[in-house]
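**Student:** Build me a structure from this.
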Amino acid sequence: MAGLIVPGGLAPCTSPRPKAVSYYRGAGYTASARTPPQARRPMPRKFGSCRVTARFHVAAAATVEAPPAQQASYSGSGRRVMIVGGDGYCGWATALHLSARGYAVSIVDNLCRRTFDLQLGLDTLTPIAPIHTRVKRWGQVAGRDIDLRIGDICDFEFLSEAVQAFRPDAVVHFGEQRSAPYSMIDRARAVFTQHNNVIGTLNVLFAIKEFAPDCHLVKLGTMGEYGTPNIDIEEGYITITHNGRTDTLPYPKQGGSFYHLSKVHDSANILFASRAWKVAATDLNQGVVYGVATEETMADPLLINRYDYDGVFGTALNRFVVQAAVGHPLTVYGKGGQTRGYLDIRDTVRCIQIAIDNPAAKGEFRVFNQFTEQFSVNELAAIVQQQGAKAGLDVQVKSVPNPRVEAEDHYYNAKHTRLMELGLQPHLLSDNLIDSLLKFALQYKDRINTDLIKPAVDWRKTPVSSGTMQAAVAGKH
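**Tutor:** Reported below is the predicted structural model:
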């Protein structure tokens, strides 16, 4: 697609799955763990328009004693979980969490999230290692292999081969462009977001139907699908009486960006696939996630998770914490009454595990609202200001024009009981803000680019021409 280079079309390795100590395939080379560098032979590559075809398969080359966190109770019982988008923020933490608990994990990712940073001049606050290094290091630290397949799920041939080779019991689908501002940068990125997300999800559904009919789909949705209605938000469905007749229907959706609308389309497609093909599916309508640390991502520096703070991928809380760390006023959009659901990254990985351990029935499309607390933007700013003061920081708050088209003062009461009923024990923001966020912002303060923490994308001005430069240097306007 013009103006946007996204890697894809990568085919998986078709060699037998390695056992304990096996082979490392990456960067276009095949080598045994014992093969000297000069004996490595290059693997064939095929180049096409904005696509590269290569074969990758990664397993640990060595193991060391697992840290105490990894020696805790395992409950995966060898169940096979494919994590689409496993190199991303939620996906990486989930992959390690499940692997540490005995699940056989396969990561499928086309690495386009890293490409977005390169295109827009962005960078994560916490430096993250290449995916091959991450996976190899996890094997060394935890003694547990993660299967890695580099490819694009919009390429059905790649996806079908990956599903048939790994034979998943569950597919956790994080593999979507997940930023509302990114989808509003320009026409090309709006189109990419909807094509990537909707077509990718359709391909996942077809792959399950054809090659893994008993597989349980755990799909990451978003609370943003609902919008901000003036009634309570139920968990996926609402019972309505109209003209004397009553029915239970999907809850009305009011997505607030082309990204959110792609998620709405996903939900409708999954509901249909569940009815027509008896796919078992759980839609996790997730709130805003914060935090960096899980037991697994903190087990080694090479396993650390990403932390986005910029105006495109950074959420309000992440931005506020970084702004506090560098002495920049907290930028509250508009009146600051916008209210959303939030949860700690440690609760995200636990919610995924709960959904896997308690699968939907065949033909069932169930919806869980995945968050633990609700805050307005003003409330978040007040919490950061208070916690910053405890750390000796002078934190100021400033209102700026809202670049989004949204209600700034509204009713918001969303139900979120089903995951709690299944055993989720949440980490609350007020108790964990400094440990989970502020210390990272202060530790990596020298990596902060203050030009990137102001609003970057205006919903009212999404251009037809490329908006890459405008998004990258928004802080200078």
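**Student:** Please make it C-alpha for all contacts and neighbour counts, starting now.
**Tutor:** Will do.
**Student:** can you confirm residue 82 is in a helix?
**Tutor:** No: the secondary structure assignment for residue 82 gives strand rather than a helix, going by DSSP: H, G, I helix; E, B strand; the rest coil.
**Student:** which residues touch it?
**Tutor:** Contacts of residue 82 were listed using Cα atoms under 8 Å, 6 or more residues apart in numbering, and they are 105-108, 166, 168, 170-172.
**Student:** To compare against the first, here's the next sequence to fold:
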Amino acid sequence: MRILVLGGDGYLGWPTALHLSQRGHEVAVLDNFSRRLWDHELGAESLTPIETLQQRVAVWRQITGKIITPFIGDLCDYTFLEPVIRDFQPEAVVHFGEQRSAPYSMIDRQHAVFTHVNNVVGTLNLLYALADHAPDCHLVKLGTMGEYGTPNIDIEEGYITITHKGRTDTLPYPKQPGSWYHATKVHDSTNILFACRIWGLRATDLNQGVVYGVETPETTMDPRLATRFDYDGVFGTALNRFLVQAVVGLPLTVYGKGGQTRGFLDIRDTLACVEIAILNPAPRGELRVFNQFTEQFNVAGLAEAVREAAQEFGLDVAIHHLPNPRVEKEEHYYNAANTRLLDLGLKPHYLSETLLESVMRVVMHHRDRVRPELIMPAVNWRRTHNPVLPTEEPVIQQP
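**Tutor:** Next up is the predicted model:
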């Protein structure tokens, strides 16, 4: 199958391209290297050293004999995108090609506007290119569980059946995005649903939870195939920050009470979910939604899990609580459905095995590359004259 991976130089895009290539598909990747530029903007870098895309592609061909074709350009430039779709004629497009950080989108007006233009316009361009040149192509789009927010009812997979004033209908599940970034994902879902309805496109929205892990069977074939590991306060996940803090002897910094609950999954399960979606395409005219996560944790629970894992390596870890720079419910109901991918054959990996088996070991191997000044929160959700938070000392200590 011919598969085009958008954002194929990124944290998930690169391992996905390797995985699909190894499985025998004809794979191309498209990227404009924005993620690398944001590192320069923020003065940050991946904990794991990462090679250029050109070097990665060359190493993959050297090791496996398989070819991954790179296209270098911007989804927001339709004069670039249109001929790629027309000439490559993808049977499936995996869309990771968006600005993915909630904090980055909340830095200021400029970053909010950029995130909206980059994400919404890029996806809208893609929909037009598919409609005109590859109408039977299956779009597998990375959404986010953050589209739903934290409602006080169970979260269904994309749609909810409701009865109102004696009439019943199945409608898109209500959205309550938690950042400008999450709002762009809501706009994407709306636009894709509309395109499927009016043009007969086929699409799967993978509403993904927080991904952890850095190693896949393909990336471990050679150090030059490694994907990135972000731990800074803008692009790093809470779990990644905790792991780095544990290894370098810093307290784990929990935002607020730590009751914020989210879905999580191993990076290997992300690759499996994408492949499952590709091999089981949505019908023409349908936007299908899968909630893509395997476990639910709150932030305080993650911190405890990291502390316990660190003890296995002889590390004594403290947990501190910081004022929460985000505007979010810190204690809430959270119960999300996630059965559709399991029904199609997903065999999950679990955090309890991954922390010790893989991630902690990788972080310890690269501990000399850690820059502690990058870890603390830097962006304030509250609209102030100075949106950047000063570095704050922990105010609540948990024994």
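**Student:** Onto which residues of structure 1 does the longest helix that structure 2 contains map?
**Tutor:** In structure 2, taking DSSP state H as the definition, the longest helix is helix 180-199. Taking TM-score structural alignment as the measure, structure 1 aligns residues 258-277 with helix 180-199 of structure 2.
**Student:** could you pull out the helices for the stretch 1-150 of structure 2?
**Tutor:** Assigned by DSSP state H, counting those that start in this stretch, the helices in the stretch 1-150 of structure 2 fall at 13-22, 34-42, 53-64, 78-88, 102-105, 109-116, 122-133.
**Student:** The first one vs structure 1, average offset?
**Tutor:** When you say that, I think you mean helix 13-22 of structure 2. Superposing on structure 1 places helix 13-22 of structure 2 at an average distance of 0.4 Å from its equivalents, by mean Cα distance after the TM-score superposition for structure 1.
**Student:** quick one: which of the contacts of residue 82 of structure 1 is most hemmed in?
**Tutor:** When neighbours are counted as other Cα atoms under 10 Å, the busiest of the contacts of residue 82 of structure 1 turns out to be residue 105, with 29 neighbours.
**Student:** That residue reaches residue 81, doesn't it?
**Tutor:** Yes: applying Cα atoms under 8 Å, one finds residue 105 of structure 1 in contact with residue 81, separated by 5.0 Å.
**Student:** Distance to residue 396 of structure 1 added to the contacts of residue 82 of structure 1, as JSON lines?
**Tutor:** Below are the contacts of residue 82 of structure 1 laid out as JSON lines (distance: Cα to Cα, whole Å):
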{"residue": "105", "distance to residue 396 of structure 1": "44"}
{"residue": "106", "distance to residue 396 of structure 1": "44"}
{"residue": "107", "distance to residue 396 of structure 1": "41"}
{"residue": "108", "distance to residue 396 of structure 1": "42"}
{"residue": "166", "distance to residue 396 of structure 1": "51"}
{"residue": "168", "distance to residue 396 of structure 1": "49"}
{"residue": "170", "distance to residue 396 of structure 1": "46"}
{"residue": "171", "distance to residue 396 of structure 1": "44"}
{"residue": "172", "distance to residue 396 of structure 1": "40"}
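**Student:** Counting only strands, which of those make the cut?
**Tutor:** In this view, these that belong to strands under DSSP state E are 105-108, 170-172.
**Student:** of those residues, closest to residue 135 of structure 1?
**Tutor:** Relative to residue 135 of structure 1, the closest of these is residue 107; by Cα to Cα it sits at 9.4 Å.
**Student:** Can you find the partner of the closest one in structure 2?
**Tutor:** With TM-score structural alignment as the criterion, residue 107 of structure 1 pairs with residue 29.
**Student:** And residue 397 of structure 1, by the same measure?
**Tutor:** Under the alignment (TM-score structural alignment), residue 397 of structure 1 maps onto residue 319 of structure 2.
**Student:** mind listing what that match touches?
**Tutor:** Remark: with contacts taken as Cα under 8 Å, 6+ apart, residue 319 of structure 2 is in contact with 251-254, 303, 397-399.
**Student:** Still touching in structure 1? Go through those.
**Tutor:** The subset of those whose aligned counterparts are also in contact in structure 1, taking both residues aligned by TM-score structural alignment, their matches' Cα atoms under 8 Å, comprises 251-254, 303.
**Student:** buried subset of the residues you listed?
**Tutor:** Restricting these to buried positions leaves 251-254, 303, with burial counted as 16 or more other Cα atoms under 10 Å.
**Student:** Distance-wise, check the residue nearest to the spatial centre of structure 1 relative to residue 152 of structure 1.
**Tutor:** Centroid-nearest residue in structure 1, with Cα atoms, centre = their mean: residue 90, separated by 4.0 Å. Per Cα to Cα, to the nearest Å, residue 90 of structure 1 is found 18 Å from residue 152 of structure 1.
**Student:** With residue 360 of structure 1 instead?
**Tutor:** 26 Å.
**Student:** and the two? which has more neighbours close in?
**Tutor:** Comparing residue 360 of structure 1 with residue 152 by neighbour count (other Cα under 10 Å), the higher total belongs to residue 152, at 27 against 19.
**Student:** give the contact list for the counterpart of that one in structure 2.
**Tutor:** Across the two structures, residue 152 of structure 1 finds its equivalent in residue 74 of structure 2, going by TM-score structural alignment. Remark: with contacts taken as Cα under 8 Å, 6+ apart, residue 74 of structure 2 is in contact with 31-32, 80-81, 122.
**Student:** what about the strands in the stretch 201-350 of structure 1?
**Tutor:** For the stretch 201-350 of structure 1, strands defined by DSSP state E, counting those that start in this stretch occupy the ranges 216-222, 237-242, 245-250, 280-286, 288-290, 330-333, 339-344.
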